[in-house]
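A.B. asks: Please find the sequence and the predicted model below.
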Amino acid sequence: MCPGEQPGARGHLAERPHPGVGVQPLIRTASLRGFAPLVSELGGDPEQLLHRYGISTEALAGDDGLISITAHDQMLDAAAAELGCPDLGLRLADRQDISILGPVARAVRPSATATEALECAARFLFVHSPALTIGVDDDPWNRRGVIALTYRKQLSESPYSPQAIELGLGLFHRMAVQLLGRSPGLRSVELTHGPLSPVDRYLDFFGADVKFDRPVAALCVERRILDASFATADEEVRLAALDHLAGTYSDPAHSMAGRVRRAVGERLPGRVPPLAEVAASLAIHPRTLQRHLVVEHTTYGQVVDDLRRDRSHRFITTTDLSFTQIADLVGFSEQSTLSHAVRRWFGVSPGELRRRSRVSR
């Protein structure tokens, strides 16, 4: 499964094994496995593309580096457009397999059933990228005996990318086939955008009907597939891998800073709520909330500042919204306040930050 983010450190390798709170959503460099040779085969310059989006070529030397998911996704969309390759996401998915999930794959492979594998992947997908989630929903068409395996990106943290969605959903499908050793009983595919390629290309890749402009990206499969047994099942190996994941990685969304960031983000645009109001929404005493944040080496003010910084950077560099509109979206009462904050965060004015991002594109 392929496919969060923010400025400053965009494209740099992170020192920690997983993204922390207060920085842009990230994704493991394994998601770009096969990207450079594919671009070269299409007549493009992968190094030039990587440089343009602030991703070092050294980052792709291994699978465990962390890069901005926004830079990752925007690069895929740009490469597809510039190389005249509308099915770039699907082509990249064809070059990948479950091993791109690294430590998560080591717990998924020895699962006994598809249900067990999905539960593990859903629980620990944040190790690959905290901006992505998978789940099991009811079939959107109310077909008997059918469920939807959903694939979502957190759009409040990183913009939508058609190519990244096709890469992610395409890889989701390939993983299912790889684990089951056969077709996952696919009844239809749901894509959240219109066709990028001729419809026959999608039919050839998925082998099933594809429905476009749908609310949620998903693979709609026969419910019985959840009980399918894996030939690779090994309970001892699975438990050891789960212990490693649980002991090594912590989901940033479950930290107090992550919960606060989400609570504040849900109230924007509009005024930033005081700490006491957020504490009440989390059913916790304000002092207890502050103590938790101290343990996580941050403060309420820092969480809010990080959230504003990250969203401001995204709106300035990826949209044509006016700076007055952006100020309102991040909870500033005046454009001048946004301008002062942007200079503090990035050392340049909002206009210069936008100009530089467009020149680099």
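C.D. replies: In hand now; what should we look at?
A.B. asks: use CA for all of it now, contacts and neighbours both
C.D. replies: OK.
A.B. asks: For the residue lying farthest from the centre of the chain, pull up the helix or strand it's in.
C.D. replies: No residue in the chain sits farther from the centre than R287, which is 32.6 Å out by Cα atoms, centre = their mean. Taking DSSP states H and E as the definition, R287 sits inside helix 286-295.
A.B. asks: Show the contacting residues for the residue farthest from the centre of the chain.
C.D. replies: Not one residue lies near R287 by Cα atoms under 8 Å, 6 or more residues apart in numbering.
A.B. asks: Could you rerun that using 10 Å?
C.D. replies: R287 makes contact with L275, A276, A279, L293, according to Cα atoms under 10 Å, 6 or more residues apart in numbering.
A.B. asks: Please apply the same query to G44.
C.D. replies: G44 neighbours (Cα under 10 Å, 6+ apart): A36, P37, L38, A79, E82, L83.
A.B. asks: where do the strands sit along this structure?
C.D. replies: 26-28, 66-68, 132-138, 146-153, 186-190, 209-211, 217-222 (DSSP state E).
A.B. asks: For the fourth one, enumerate the helices and strands it packs against.
C.D. replies: Read it as strand 146-153. If contacts are counted by 3 or more Cα pairs under 10 Å, 6 or more residues apart in numbering; DSSP states H and E, strand 146-153 sits against strand 132-138, helix 162-180, strand 186-190, strand 217-222.
A.B. asks: can we see that at 7 Å?
C.D. replies: strand 132-138, strand 217-222 (3 or more Cα pairs under 7 Å, 6 or more residues apart in numbering; DSSP states H and E).
A.B. asks: Check it against this one:
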Amino acid sequence: MAWVRSAALRGVRRTVEELGGDADALARSAGAPRGVLDDDELLVQDTTVAVLLETAARRLDCPDLGLRVALEQDLSMLGPLAVAVQNSATVAEALECASRYLFVHDRNLRVALGTDPHGDRTAVAVRYGYPPGARVPPQSVEMGLLFLHRVLISLLDGPYGLRTVELPHHAVAARARYEELFGSQVNFAQPQALLRVASDLPGRPVQGGDQLTRRVALAYLEAQPSVTGNAMTRRVRTLLKQSLGTGPGTLAFAARTLGMSPRSLQRHLSAAGTTFAAVLDDVRRERAADLLIQSDLPLAQVARNIGLSEAAVLSRYARRWWGTTARAVRDHGVPGE
């Protein structure tokens, strides 16, 4: 789990309402904070974004929802990073900039150039995705990859030599819909999400780039907290996993155990883009899912094992985490996974 800017949900309200849905109700059911669909600068969990998209697609019977949302988005939603990318000299420089500074927008997301997975020396791959082992539902992947495709078109003011699109899941919408939007062949159930492009793409110049503007944007991005701050997050997660259900599970307890003041601990976590409450909530959610799916423990005991007082409280948390009941997770698994 990582915190991302709510700009990732730009276009969701318009798309949902055009389909006749209640965007605010869907956001609440996914556990998103109030106002998340109308403000680019709130922080929201990437898992919440994924649940919201999958839930909306299912309830509105719209299998191409992620693709539709991507059509409502543009590079400006990345804020200062967009300025640096748009003012790069070449596509390779733009992608390197995005890869280096995407943590400002989404700390787990990666975009990188690589060799062609099919061994074609006239092609290279623009890979889009999350760290190995991360399970990202189809709507999120499709939204992100179509957004990336549209960014490349905008940087070059036209077609950029797309050969094929590869998605790591089976088609959830009609194949013709994907190929209409990407303008290319789309292959499914592939090892990674990527765009296969002509090998000369990295060296092509970006239209209208200005190096002075780029340097100003990069100076701002350099001042943002580095991803290395995640080391403290990992320490807190480990501590909470070990003490969940047995220790007090409080900021004071964690700080004392780690040998620092609560204020100092919060400051370290803030530098990593999170809070103690968010880390605790994430650990509880993961443990609850494991216990609900892999054990037959009564719901009251599951609640106690994750540091909650009773089954009723667990039910409220389940609604916020997954948009469904704890019993439904036990019977059917986590929605979207």
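C.D. replies: Perfect, thanks for sending it. Remember, it's a predicted structure, so these values are computed and weren't measured experimentally.
A.B. asks: picking up where we left off before, buried ones only from the contacts of R287 of structure 1, please, as a ChimeraX command.
C.D. replies: To isolate the buried ones among the contacts of R287 of structure 1 in ChimeraX, judged by 16 or more other Cα atoms under 10 Å, type:
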select :275,279,293
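A.B. asks: Pull the most distant pair out of the contacts of R287 of structure 1.
C.D. replies: Among the contacts of R287 of structure 1, the pair separated by the greatest distance (Cα to Cα) is A276 and L293, at 13.8 Å.
A.B. asks: Just the contacts of R287 of structure 1: which are in helices?
C.D. replies: Among these, the members found in helices (DSSP state H) are L275, A276, A279, L293.
A.B. asks: Spatially nearest residue to the last one, not counting backbone neighbours?
C.D. replies: Right, the one you point to is L293 of structure 1. Of all residues not flanking L293 of structure 1 in the chain, T299 sits nearest, at 5.5 Å (Cα to Cα, 6 or more residues apart in numbering).
A.B. asks: same question, the second one
C.D. replies: The shortest distance from A276 of structure 1 to any non-neighbouring residue, by Cα to Cα, 6+ apart, is to P286 (5.4 Å).
A.B. asks: now P198 of structure 1: how far from F205 of structure 1?
C.D. replies: Computed as Cα to Cα, to the nearest Å, the P198 of structure 1 to F205 of structure 1 distance reads 12 Å.
A.B. asks: same check, this time on I98 of structure 1
C.D. replies: Applying Cα to Cα to I98 of structure 1 and F205 of structure 1 gives a distance of 17 Å.
A.B. asks: Which one's more surrounded, these two?
C.D. replies: I98 (20 against 14; other Cα atoms under 10 Å).
A.B. asks: what lines up against the more buried one once you look at structure 2?
C.D. replies: When structure 2 is aligned by TM-score structural alignment, the residue opposite I98 of structure 1 is L75.
A.B. asks: Which residue is the nearest non-sequential neighbour of that match?
C.D. replies: A82 (5.7 Å).
A.B. asks: Check D87 of structure 1 too.
C.D. replies: D87 of structure 1's closest residue in space is S197 (Cα to Cα, 6+ apart), at 6.0 Å.
A.B. asks: right, and the one you found touches C85 too?
C.D. replies: No. Counting by Cα atoms under 7 Å, S197 of structure 1 stays clear of C85, with 8.6 Å between them.
A.B. asks: Is A117 of structure 1 in contact with S111, as I believe?
C.D. replies: Yes. Under the criterion of Cα under 7 Å, A117 of structure 1 makes contact with S111 at 5.4 Å.
A.B. asks: picking that back up, quick one, which of S197 and C85 of structure 1 is more surrounded?
C.D. replies: C85 (16 against 12).
A.B. asks: could you list every residue that touches the equivalent of that one over in structure 2?
C.D. replies: In structure 2, C85 of structure 1 lines up with C62, judged by TM-score structural alignment. Not one residue lies near C62 of structure 2 by Cα atoms under 7 Å, 6 or more residues apart in numbering.
A.B. asks: So what's the residue count around the aligned partner of G207 of structure 1 in structure 2?
C.D. replies: Using TM-score structural alignment as the criterion, the counterpart of G207 of structure 1 in structure 2 is G183. The number of residues packed near G183 of structure 2 is 15, by other Cα under 10 Å.
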